[in-house]
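K.L.:
Make a model of this:
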Amino acid sequence: MCGRYALYTDYAMILERFHIEESAVGEGEYSPSYNIAPSQKVLAIVNDGTKNRLGYLKWGLVPPWAKDQKIGYKMINARAETAAEKPSFRHAFKKKRCLIIADAFYEWQRTDEGKIPMLAKLKSGKPFAFAGLWETWQSPEGETVNTCTILTTQANRVMGTIHDRMPVMLSEEGEKLWLDPEQDPQVLEELLKPFDSEEMETFEVSDAVNSPKHNGPELIRKVG
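P.N.:
Just a heads-up that it's a prediction; the model follows:
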């Protein structure tokens, strides 16, 4: 699964790296976050068929038919193996795919001494994108809420020592294919694979990350 991650790349670099042509997020509205948690707003990219648009989505997908947006707390992740068929996700899988930008993510390793927080990132230090789905929900009072979920898949070799699942991380070419609103479903399915282990590294970090109240660069530093 993926329940916590970090994004601290410079705003200008995000625009360049992900080929952003339109943004609803001004430079002054963006700030690094080292402990992004469910229900928070997350930086995401959608494509309207002509250009990549940057904006914020609430983490925890709420289907349009939901009666209560609290259902989003249970839908922070969607299994890649079943997302195309599940009622909660199949419409978004066909029509509302997005990229969720990250620099690193956290997973907790079970040991005899308890759970140890581990950080996973690219060896290159570059930002990357999770494969995501998004939806628009309207409350009975007329409030519009745009929400999202992160797809997960089987863990690769490096993540398998920590957990049996990991978020779907896309290559740069995969990002383009995932955002293409007319993309063939079979091509999309091929993208939902474990990321190349050789390009990743993991290490133990401070247990301060256990609480979303803590949010600073010390959380991404190696300990132990």
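K.L.:
Please make it C-alpha for all contacts and neighbour counts, starting now.
P.N.:
Will do.
K.L.:
And for residue 133, the neighbour number?
P.N.:
Neighbour count for residue 133, taken as other C-alpha atoms under 10 Å: 28.
K.L.:
my guess is it is in a helix, correct?
P.N.:
No: counting by DSSP: H, G, I helix; E, B strand; the rest coil, residue 133 falls outside a helix, being strand.
K.L.:
Proceed likewise with the subsequent sequence, for comparison:
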Amino acid sequence: MTSTPLHRYHRLMCGRFTQAYTWAEVERFLSVIGPARNLRPRYNIAPTTQIDVLRTGDAGRELVPMRWGLVPSWWKRPLKELPATFNARAETVAEKPMFRSAFSARRCIIPASGFYEWTGAPGAKTPHYFSAPDGRPLAFAGLWERWRDPETQEPVDSATIIVGPANAWMSAYHYRMPVTLDWSDAGAWLAGERPGDLLCSPPEDALQEWVVSPRVNRSGVGDDDPRLIERSLP
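P.N.:
Below you'll find the predicted structure:
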């Protein structure tokens, strides 16, 4: 995998996040079906790579891999011509052609251990890591789609993270933030009739923050290293 330039994704929240949880945590918070399996921890996930996604399948909730960057079923051109779709704006997700069908019928949850944001002037950005104070996985509101490659006819499942305005606490770091659901609202988001009611900013005490190493500025190198989320020394 090639490295991803920092400037390309840091302005569009959420452009980097982590998935590092145990199967026991998955069962507890996600209520998934299926046998236990090993989960690969990843500490610097960038768009267009594979992520874990929770969706409702024929037999119940399932955790499946998908491409991060939603590809609508009607897309006819090569993937390299697809605009950035790893985020969808909460304010317009129900109307935008790229996302409205998935919002109506294919909502999902992207479990996350945390996510990154950068502050500072261009060329001297400081990376910050955000996670739940109690360490539990975050539940990002998401959408998924199934697209068929016109050349190979292979199906591709893909997903996007919905983002909305930052709450007062988060606005010190960025003006947007992922829509983070309470786990008790998971069922309502996945199958409820009023999903728009859940597209709101989380409470101001829902996250904690610390500065991390600028190593996270480059993805695709050492992404399985847990030291990426360690507090950076002053």
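K.L.:
So which elements touch the longest helix along the second structure?
P.N.:
For the second structure, the helix with the greatest residue count under DSSP state H is helix 23-30. Based on contacts counted as 3 or more C-alpha pairs under 8 Å, 6 or more residues apart in numbering; DSSP states H and E, there is no element that helix 23-30 of the second structure packs against.
K.L.:
buried stuff in stretch 112-127 of the first structure?
P.N.:
116, 117, 118, 119, 120, 121, 122, 127 (16 or more other C-alpha atoms under 10 Å).
K.L.:
on that earlier part again, for the longest helix of the second structure, buried residues please.
P.N.:
In helix 23-30 of the second structure, counting by 16+ other C-alpha under 10 Å, buried: 26, 29, 30.
K.L.:
for stretch 156-167 of the second structure, same thing?
P.N.:
For stretch 156-167 of the second structure, by 16+ other C-alpha under 10 Å, it's 157, 158, 159, 160, 161, 162, 163, 164, 165, 166, 167.
K.L.:
Between the two ends of stretch 102-122 of the second structure, how far is it?
P.N.:
35 Å (C-alpha to C-alpha, to the nearest Å).
K.L.:
How much space separates the most centrally placed residue in the second structure from residue 111 of the second structure?
P.N.:
Closest to where the C-alpha atoms of the second structure average out (C-alpha atoms, centre = their mean) is residue 161, at 4.6 Å. According to C-alpha to C-alpha, residue 161 of the second structure stands 10 Å off from residue 111 of the second structure.
K.L.:
just residue 150 of the second structure next, same as before
P.N.:
From residue 150 of the second structure to residue 111 of the second structure the distance is 30 Å (C-alpha to C-alpha).
K.L.:
same question, residue 26 of the second structure
P.N.:
Taking C-alpha to C-alpha, one finds residue 26 of the second structure at 9 Å from residue 111 of the second structure.
K.L.:
Return the residue of the second structure aligned against residue 84 of the first structure.
P.N.:
By TM-score structural alignment, residue 84 of the first structure lines up with residue 94 in the second structure.
K.L.:
what helix or strand does that match sit in?
P.N.:
Per DSSP states H and E, residue 94 of the second structure falls between elements, in no helix or strand.
K.L.:
quick one on the thing from earlier: aligned partner of the residue nearest to the centre of the second structure in the first structure?
P.N.:
So residue 161 of the second structure corresponds to residue 150, using TM-score structural alignment.
K.L.:
picking up where we left off before, got any residues that touch both of residue 161 and residue 111 of the second structure?
P.N.:
residue 140 (C-alpha atoms under 8 Å, 6 or more residues apart in numbering).
K.L.:
quick one: the helices in the first structure?
P.N.:
Using DSSP H, helices in the first structure cover 11-17, 90-95, 157-160, 172-179, 185-191.
K.L.:
which residues of the second structure does stretch 97-106 of the first structure align to?
P.N.:
Under TM-score structural alignment, the match for stretch 97-106 of the first structure is residues 107-116.
K.L.:
What's the end-to-end length of that stretch?
P.N.:
So stretch 107-116 of the second structure: terminal residues 23 Å apart, C-alpha to C-alpha.
K.L.:
That one: how far from the chain's middle?
P.N.:
4 Å (C-alpha atoms, centre = their mean, to the nearest Å).
K.L.:
Any buried residues in that stretch, and which?
P.N.:
Per 16+ other C-alpha under 10 Å, stretch 107-116 of the second structure contains these buried residues: 107, 108, 109, 110, 111, 112, 113, 114, 115, 116.
K.L.:
How about the contacts made by the fifth one?
P.N.:
What it means is residue 111 of the second structure. Contacts of residue 111 of the second structure by C-alpha under 8 Å, 6+ apart are 19, 52, 53, 54, 137, 138, 139, 140.
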